[in-house]
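Asker: test case, fold it:
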Amino acid sequence: MTNNELHYVDLMEVGRQIQSRQRSSEEVTRHLLERLHAVDTRLHSYVTVMADQALRDARAADKEIAAGQARGPLHGVPLAVKDLLWTAGTATSNGMPMLRDHVPQEDATTVRRLRDAGAVLLGKLQQTEGAFADHHPDVTAPVNPWGETLWSGVSSSGSGVATAAGLCFGSLGTDTGGSIRFPSAANGVTGLKPTWGRVSRYGAFELAASLDHIGPIARNTVDAAAILGAIAGADPLDPTAARQPVPDYLALMTRGVAGLRLGFDPDWGMKPADPATQAVVRDALKVLESAGAEPREVRFPDTDQAVADWSPLCGLETAVAHEETYPARRSEYGPVLSALIEVGRSLDAMEYQKLQLRRADFRGRVDALFDQVDLLLIPAVAYAGVTVETMASFADDEALLGGMMRYTCPFDLSGHPTLTLPGGVTMEGAPVAWQLVAPHFREDLLVRGGWAFQRMTDWHRRHPQV
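Answerer: Okay, here's the model as predicted:
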């Protein structure tokens, strides 16, 4: 393998090479820093490149490994994190120019756990303003490496772009309404949104506390499972982090899907998906069936009300998260995030209670569905190959809004874990994705499904030419 191919090596494989001393962490880190310098001036996926610290950490990893103190599969591997996760001594701006000089004094729990696992932190990845739906007007949005006219996804846009373009071996993103799944689908990578509470949110800027999820974006299921295993678990700094034991995802993953009941709703799960997305979902169903899964037709609970309820609920929680600076510094906010906060500030107590009751009802209906099946197979988003131009009308186009949110935000409301996987391309060559959904805290089933699918297909091995 030449260095021209090194940046697209799987995380687990490059980790094996580093930990067996076939390569050094410093060599791999330098290669990615050089690639960043050459490529990211066009893609704009990073806010901050932590080159000096990354090289120091890489050298430290090499010394530990040489001394026989390898910490696990992430040791010495260069990763990157979304810029709403605190990093001690390094600016964390949450996609907001007004916070460009905010320097935390401690790491977010997820960042600390990556460091404890021996990962090398390359830098902070670009995102939308406050992790909502659009980049601040003063921020250059990341460019999709599959084509500059293609949407790069929100809000973890930099995480999706950097992972797809070989500018890190994996990354962390967050998902409040679809923000791990949108960039994973748009950039042809694998994104795992855990159960709400599976991963600590301490040290992460909030968008909406009860909807926010932190999880990995990687180039395949195995790599995503390795990252999730490092960051998941209870945290005394976050009482909402679940105390359920964290399984060994890598050990369980190879059980595959034989005998698992795979739910599919041919009505809700296909409409209003476009032909390319429908074809990818059907193909995924066939692949998993051939791997031993048992397809079962189900009827998914109606999501129209859940999609409608997501915005006011998110708006209210966002208003709470920003109460120290909004409306006091309203002029420094972009129009999209400002509009969301105004929605939240206008909500009264009666409306809020109705939202909460409908949310609990929906969550219960999804829970009940998993009495019938082990996994649910659905589109990641309804439309493939969406362009930047098309997404400019997102807020005003009800059909586009409904189609994009139909398969994402309901699972933020319910807190169920999901795995997004590349499964094809459009006629124009844009990635097309599909999604698995599992019961609460059954991420092990997700990675079993993703591993089985990616053993039999090669969509995750296709990379953009950048």
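
Asker: okay, CA-based contacts and neighbour counts for the rest of this
Answerer: Will do.

Asker: can you pull the contacts of the residue positioned nearest the centre of the chain?
Answerer: Closest residue to the average C-alpha location of the chain: Ile180 at 2.5 Å, with C-alpha atoms, centre = their mean. By C-alpha atoms under 8 Å, 6 or more residues apart in numbering, Ile180 lies in contact with Val154, Ser155, Ser156, Gly160, Gly173, Thr174, Gly191, Leu192, Lys193, Gly215, Pro216, Ile217.

Asker: surely the second one is in contact with Ala141?
Answerer: Going back to what we said before, that points to Ser155. No. Assessed by C-alpha atoms under 8 Å, Ser155 is found out of contact with Ala141, at 10.3 Å.

Asker: tell me which of these two has more neighbours.
Answerer: Ser155 (31 against 22; other C-alpha atoms under 10 Å).

Asker: check contacts around that one.
Answerer: Contact analysis of Ser155 by C-alpha under 8 Å, 6+ apart lists Gln127, Thr128, Ala131, Phe132, Ala133, Asp134, Thr174, Asp175, Ser179, Ile180, Phe182, Pro183.

Asker: gap between stretch 198-214 and the chain center?
Answerer: Relative to its chain's centre, stretch 198-214 lies at 13 Å (C-alpha atoms, centre = their mean, to the nearest Å).

Asker: end-to-end on that stretch?
Answerer: 9 Å (C-alpha to C-alpha, to the nearest Å).

Asker: where exactly do the strands run in the stretch 251-400 of the chain?
Answerer: 261-264, 294-297, 375-379 (DSSP state E, counting those that start in this stretch).

Asker: where exactly do the helices run in the stretch 151-300 of the chain?
Answerer: Secondary structure of the stretch 151-300 of the chain (DSSP state H, counting those that start in this stretch): helices located at 157-164, 181-187, 221-231, 249-253, 275-290.

Asker: of all those helices, which lies closest to Ala306?
Answerer: Ala306 sits nearest to helix 181-187 of all the helices of the stretch 151-300 of the chain, at 17.6 Å, using C-alpha to C-alpha.

Asker: and the end-to-end length of stretch 381-392?
Answerer: Taking C-alpha to C-alpha, the first and last residues of stretch 381-392 lie 17 Å apart.

Asker: now it: buried residues?
Answerer: Judged by neighbour count (16 or more other C-alpha atoms under 10 Å), stretch 381-392 contains these buried residues: Val381, Ala382, Tyr383, Ala384, Gly385, Val386, Thr387, Val388, Met391.

Asker: which residues does that stretch contact?
Answerer: Contacts for stretch 381-392 (C-alpha under 8 Å, 6+ apart): 149-152, 182, 185-186, 271-274, 276-277, 403-408, 426, 430-434.

Asker: now the contacts of Ile180 as a markdown table including distance to Arg112?
Answerer: Output for the contacts of Ile180, formatted as a markdown table (distance: C-alpha to C-alpha, whole Å):
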| residue | distance to Arg112 |
| --- | --- |
| Val154 | 25 |
| Ser155 | 22 |
| Ser156 | 20 |
| Gly160 | 21 |
| Gly173 | 15 |
| Thr174 | 16 |
| Gly191 | 21 |
| Leu192 | 19 |
| Lys193 | 19 |
| Gly215 | 14 |
| Pro216 | 15 |
| Ile217 | 18 |
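
Asker: another for comparison:
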Amino acid sequence: MPNADLHYWEAAELARKIRARDISPVEVTEAILERISDLDPALHSYALVLPEQALEQARDAERALMRGGPLGALHGVPVAVKDLCWQAGSPTAAGTTIHKDFIPTEDATVVRKLRDAGAIVLGKLQLTEGAFATHHPSIPEPVNPWHPNHWAGASSSGSGVATAAGLCYASIGTDTGGSIRFPAAANGLTGIKPTWGRVSRHGVFELGASLDHVGPIARSAADAALMLGTIAGHDPLDPTSLPPSHLDLPAEGSDLRGLRIGVDVQWNSDGTDDVISQAIDRAIDVLKALDGQVREVRFPAVRTVVDEWEINCGVEVAVAHAGTFPRLSAEYGPALTRLIEIGRNTSGMRYQQALLNRAAFRGKVNKLMQDIDLLIVPVQPFAAPTHEQLGALAQDPELNSRLIQFTAPFNSTGHPAITLPCGFTADGMPIAFQLVARHSEEALLCRAGMAFQQATDWHRYHPEIGVRRADAA
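Answerer: Take a look at the predicted model:
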């Protein structure tokens, strides 16, 4: 049943209690750091914990609270960031061994914005190598707190595990082919992949520059909106960030009266396991009960853009790693090596054809979205796979295309998407779906997500984990 323990409070709830002086930022930070010390030796969600820095930030937050005056939206709330994000004076390895000694001299824009909002940054969260498919062979993989035999969800795995396990109140992830949405789904969380350019990528290691999105992973749509409102906005340090605009995110949900919600029954069921299809059918019933106008649509064919995702990403990641590959290729793991080699071996003509196909697909999706406000789609065609199943996926391009068939299309088009928990499998693994909106319509996604979560309680369930010290793991 839902757990009301301190470490599982929602970030917005904690922020309110801190403002009311019902609880101290130092008290909260000490409690979470102790929980990290107890649990993370077995969960491996953190690449680097910064306890001294976090406690100093907490003491500063408490002093500011005592002085009175304006406070940021996340004042005193402990969060953590994916270890792609620069943090001045702290190593940022990006899930690799080649960058293990890289120490930035400035914060990534998202880190700076979190600090400016009063958040306490606990540390850096583990990820797959370079944010691609699998973890570097020498780095322990984060463990799904719902079940250790199951996948924790692609590159933002540490962000998903830490948030689900109560080792931070929300986190920053990145999404190039599904890596905010996969860990959100696998860990029973809410994640937002914003419109491309909505959140600055300055100070964030690249995987595929035109596919990379930075966004929040949280315990609720309200918390995800709170985080997104903090980190979003134009950044002169990132020339690809969207022009200045007002992002009016709702503080709470309502009904969905007047919203046109599209569903492509044929695409959604294409190779999708029954347990996923049934959970999405129940989610659609909730959306209807909230007065959403659900209508059938035909989504543009995705096979080409999904199959060419690796070409697009491969060329971009080869450019991003040109300074270290092939010079240090022996220190790379097999999955990232394979992707870089795809990029290096792709001809200019083949890459241009992929870009043209991608542009045409984006235009078709934009046209469809003119007739609806939201699109409901699975996150993946099956629940979080076991590690054995994942191993097969990594070796089979056809299976990998199946995995990303509902996520990668929206990296290629840049449309925003929110992932929402909507059930469990028979063995207790979380199930989720995603809502997709027109470009720059994150407020609509948050409104719909909050409304759905006011009518359901899937997001209020937490994994049953106890103290797992290293000697007891």
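
Asker: now flag whichever of the buried residues of stretch 381-392 of structure 1 is closest to Ser331 of structure 1.
Answerer: Met391 (24.3 Å).

Asker: that closest one corresponds to which position in structure 2?
Answerer: Using TM-score structural alignment, the partner of Met391 of structure 1 in structure 2 is Leu390.

Asker: who are the contact partners of the spatially closest residue to Arg358 of structure 2 that is not a sequence neighbour?
Answerer: Residue nearest to Arg358 of structure 2 in three dimensions, not counting chain neighbours: Val305, with 6.1 Å by C-alpha to C-alpha, 6 or more residues apart in numbering. Listed by C-alpha under 8 Å, 6+ apart, the contact partners of Val305 of structure 2 are Ala354, Asn357, Arg358, Phe361, Pro409, Ser412.

Asker: from the residues you listed, list the buried ones, please.
Answerer: For the contacts of Val305 of structure 2, buried by 16+ other C-alpha under 10 Å: Ala354, Arg358, Phe361, Pro409, Ser412.

Asker: just put the residues you listed in a markdown table and tack on distance to Leu39 of structure 2.
Answerer: What follows is the buried ones among the contacts of Val305 of structure 2, written out as a markdown table (distance: C-alpha to C-alpha, whole Å):
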| residue | distance to Leu39 of structure 2 |
| --- | --- |
| Ala354 | 44 |
| Arg358 | 43 |
| Phe361 | 44 |
| Pro409 | 36 |
| Ser412 | 37 |
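
Asker: sorry, back to before: Cys168 of structure 2 versus the residue nearest to Arg358 of structure 2, what's the distance?
Answerer: 36 Å.

Asker: ok, Pro183 of structure 2 next?
Answerer: Relative to Cys168 of structure 2, and taking C-alpha to C-alpha, Pro183 of structure 2 is found at 15 Å.

Asker: likewise for Ser245 of structure 2?
Answerer: 30 Å.

Asker: neighbour count winner among the two?
Answerer: Remark: of Ser245 of structure 2 and Cys168, Cys168 carries more neighbours, 29 against 11, as counted by other C-alpha under 10 Å.

Asker: if we can go back for a sec, could I get the contacts of Ser155 of structure 1 as TSV with distance to Ala117 of structure 1?
Answerer: Listed next are those as TSV, based on distance: C-alpha to C-alpha, whole Å:
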residue	distance to Ala117 of structure 1
Gln127	25
Thr128	28
Ala131	26
Phe132	30
Ala133	32
Asp134	33
Thr174	20
Asp175	23
Ser179	25
Ile180	22
Phe182	27
Pro183	25
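
Asker: among these, which are in strands?
Answerer: Using DSSP state E, the subset of the contacts of Ser155 of structure 1 located in strands is Thr174, Asp175.

Asker: what's the neighbour count on Thr190 of structure 1?
Answerer: Each residue near Thr190 of structure 1 was counted by other C-alpha under 10 Å, and the total is 32.

Asker: and it, what's its match in structure 2?
Answerer: In structure 2, Thr190 of structure 1 lands on Thr190 (TM-score structural alignment).

Asker: got the contact list for that match?
Answerer: Ala184, Ile217, Ala218, Arg219, Ser220, Ala221, Ala224, Ile418, Thr419, Leu420, Pro421, His459.

Asker: one more: Ala225 of structure 1?
Answerer: So Ala225 of structure 1 contacts Tyr249, Leu250, Val447 (C-alpha under 8 Å, 6+ apart).

Asker: can you check His7 of structure 1 too?
Answerer: Counting by C-alpha under 8 Å, 6+ apart, His7 of structure 1 has contacts His31, Leu32, Gly166, Leu167, Cys168, Phe169.

Asker: what's the closest of those residues to Asp371 of structure 1?
Answerer: Phe169 (36.6 Å).

Asker: so who does the closest one touch?
Answerer: His7, Tyr8, Val9, Asp10, Leu11, Val77, Pro78, Leu79, Thr163, Ala218, Arg219.

Asker: 10 Å - rerun?
Answerer: With contact taken as C-alpha atoms under 10 Å, 6 or more residues apart in numbering, Phe169 of structure 1 is in contact with 7-12, 14-15, 32, 74, 77-80, 162-163, 217-219, 223.

Asker: my guess is Ser241 of structure 2 meets Pro194, correct?
Answerer: No. Counting by C-alpha atoms under 10 Å, Ser241 of structure 2 stays clear of Pro194, with 11.6 Å between them.

Asker: so what sits against both of these two?
Answerer: With C-alpha under 10 Å, 6+ apart, Ser241 of structure 2 and Pro194 have common neighbours Ala232.

Asker: which one of these two has more residues nearby?
Answerer: For the pair Ser241 of structure 2 and Pro194, the greater number of neighbours falls to Pro194 (29 against 20), based on other C-alpha under 10 Å.

Asker: next, count neighbours for the residue lying closest to the more buried one once chain neighbours are set aside.
Answerer: Using C-alpha to C-alpha, 6+ apart and skipping the chain neighbours, the partner closest in space to Pro194 of structure 2 is Pro416 (4.4 Å). Using other C-alpha under 10 Å, Pro416 of structure 2 has 24 neighbouring residues.

Asker: in structure 2, which helix is the longest?
Answerer: Of all segments of type helix in structure 2, defined using DSSP state H, the longest is helix 348-369.

Asker: tell me the helices and strands packed up against that helix.
Answerer: strand 260-263, helix 303-307, helix 309-320, helix 408-413, strand 430-437 (3 or more C-alpha pairs under 10 Å, 6 or more residues apart in numbering; DSSP states H and E).
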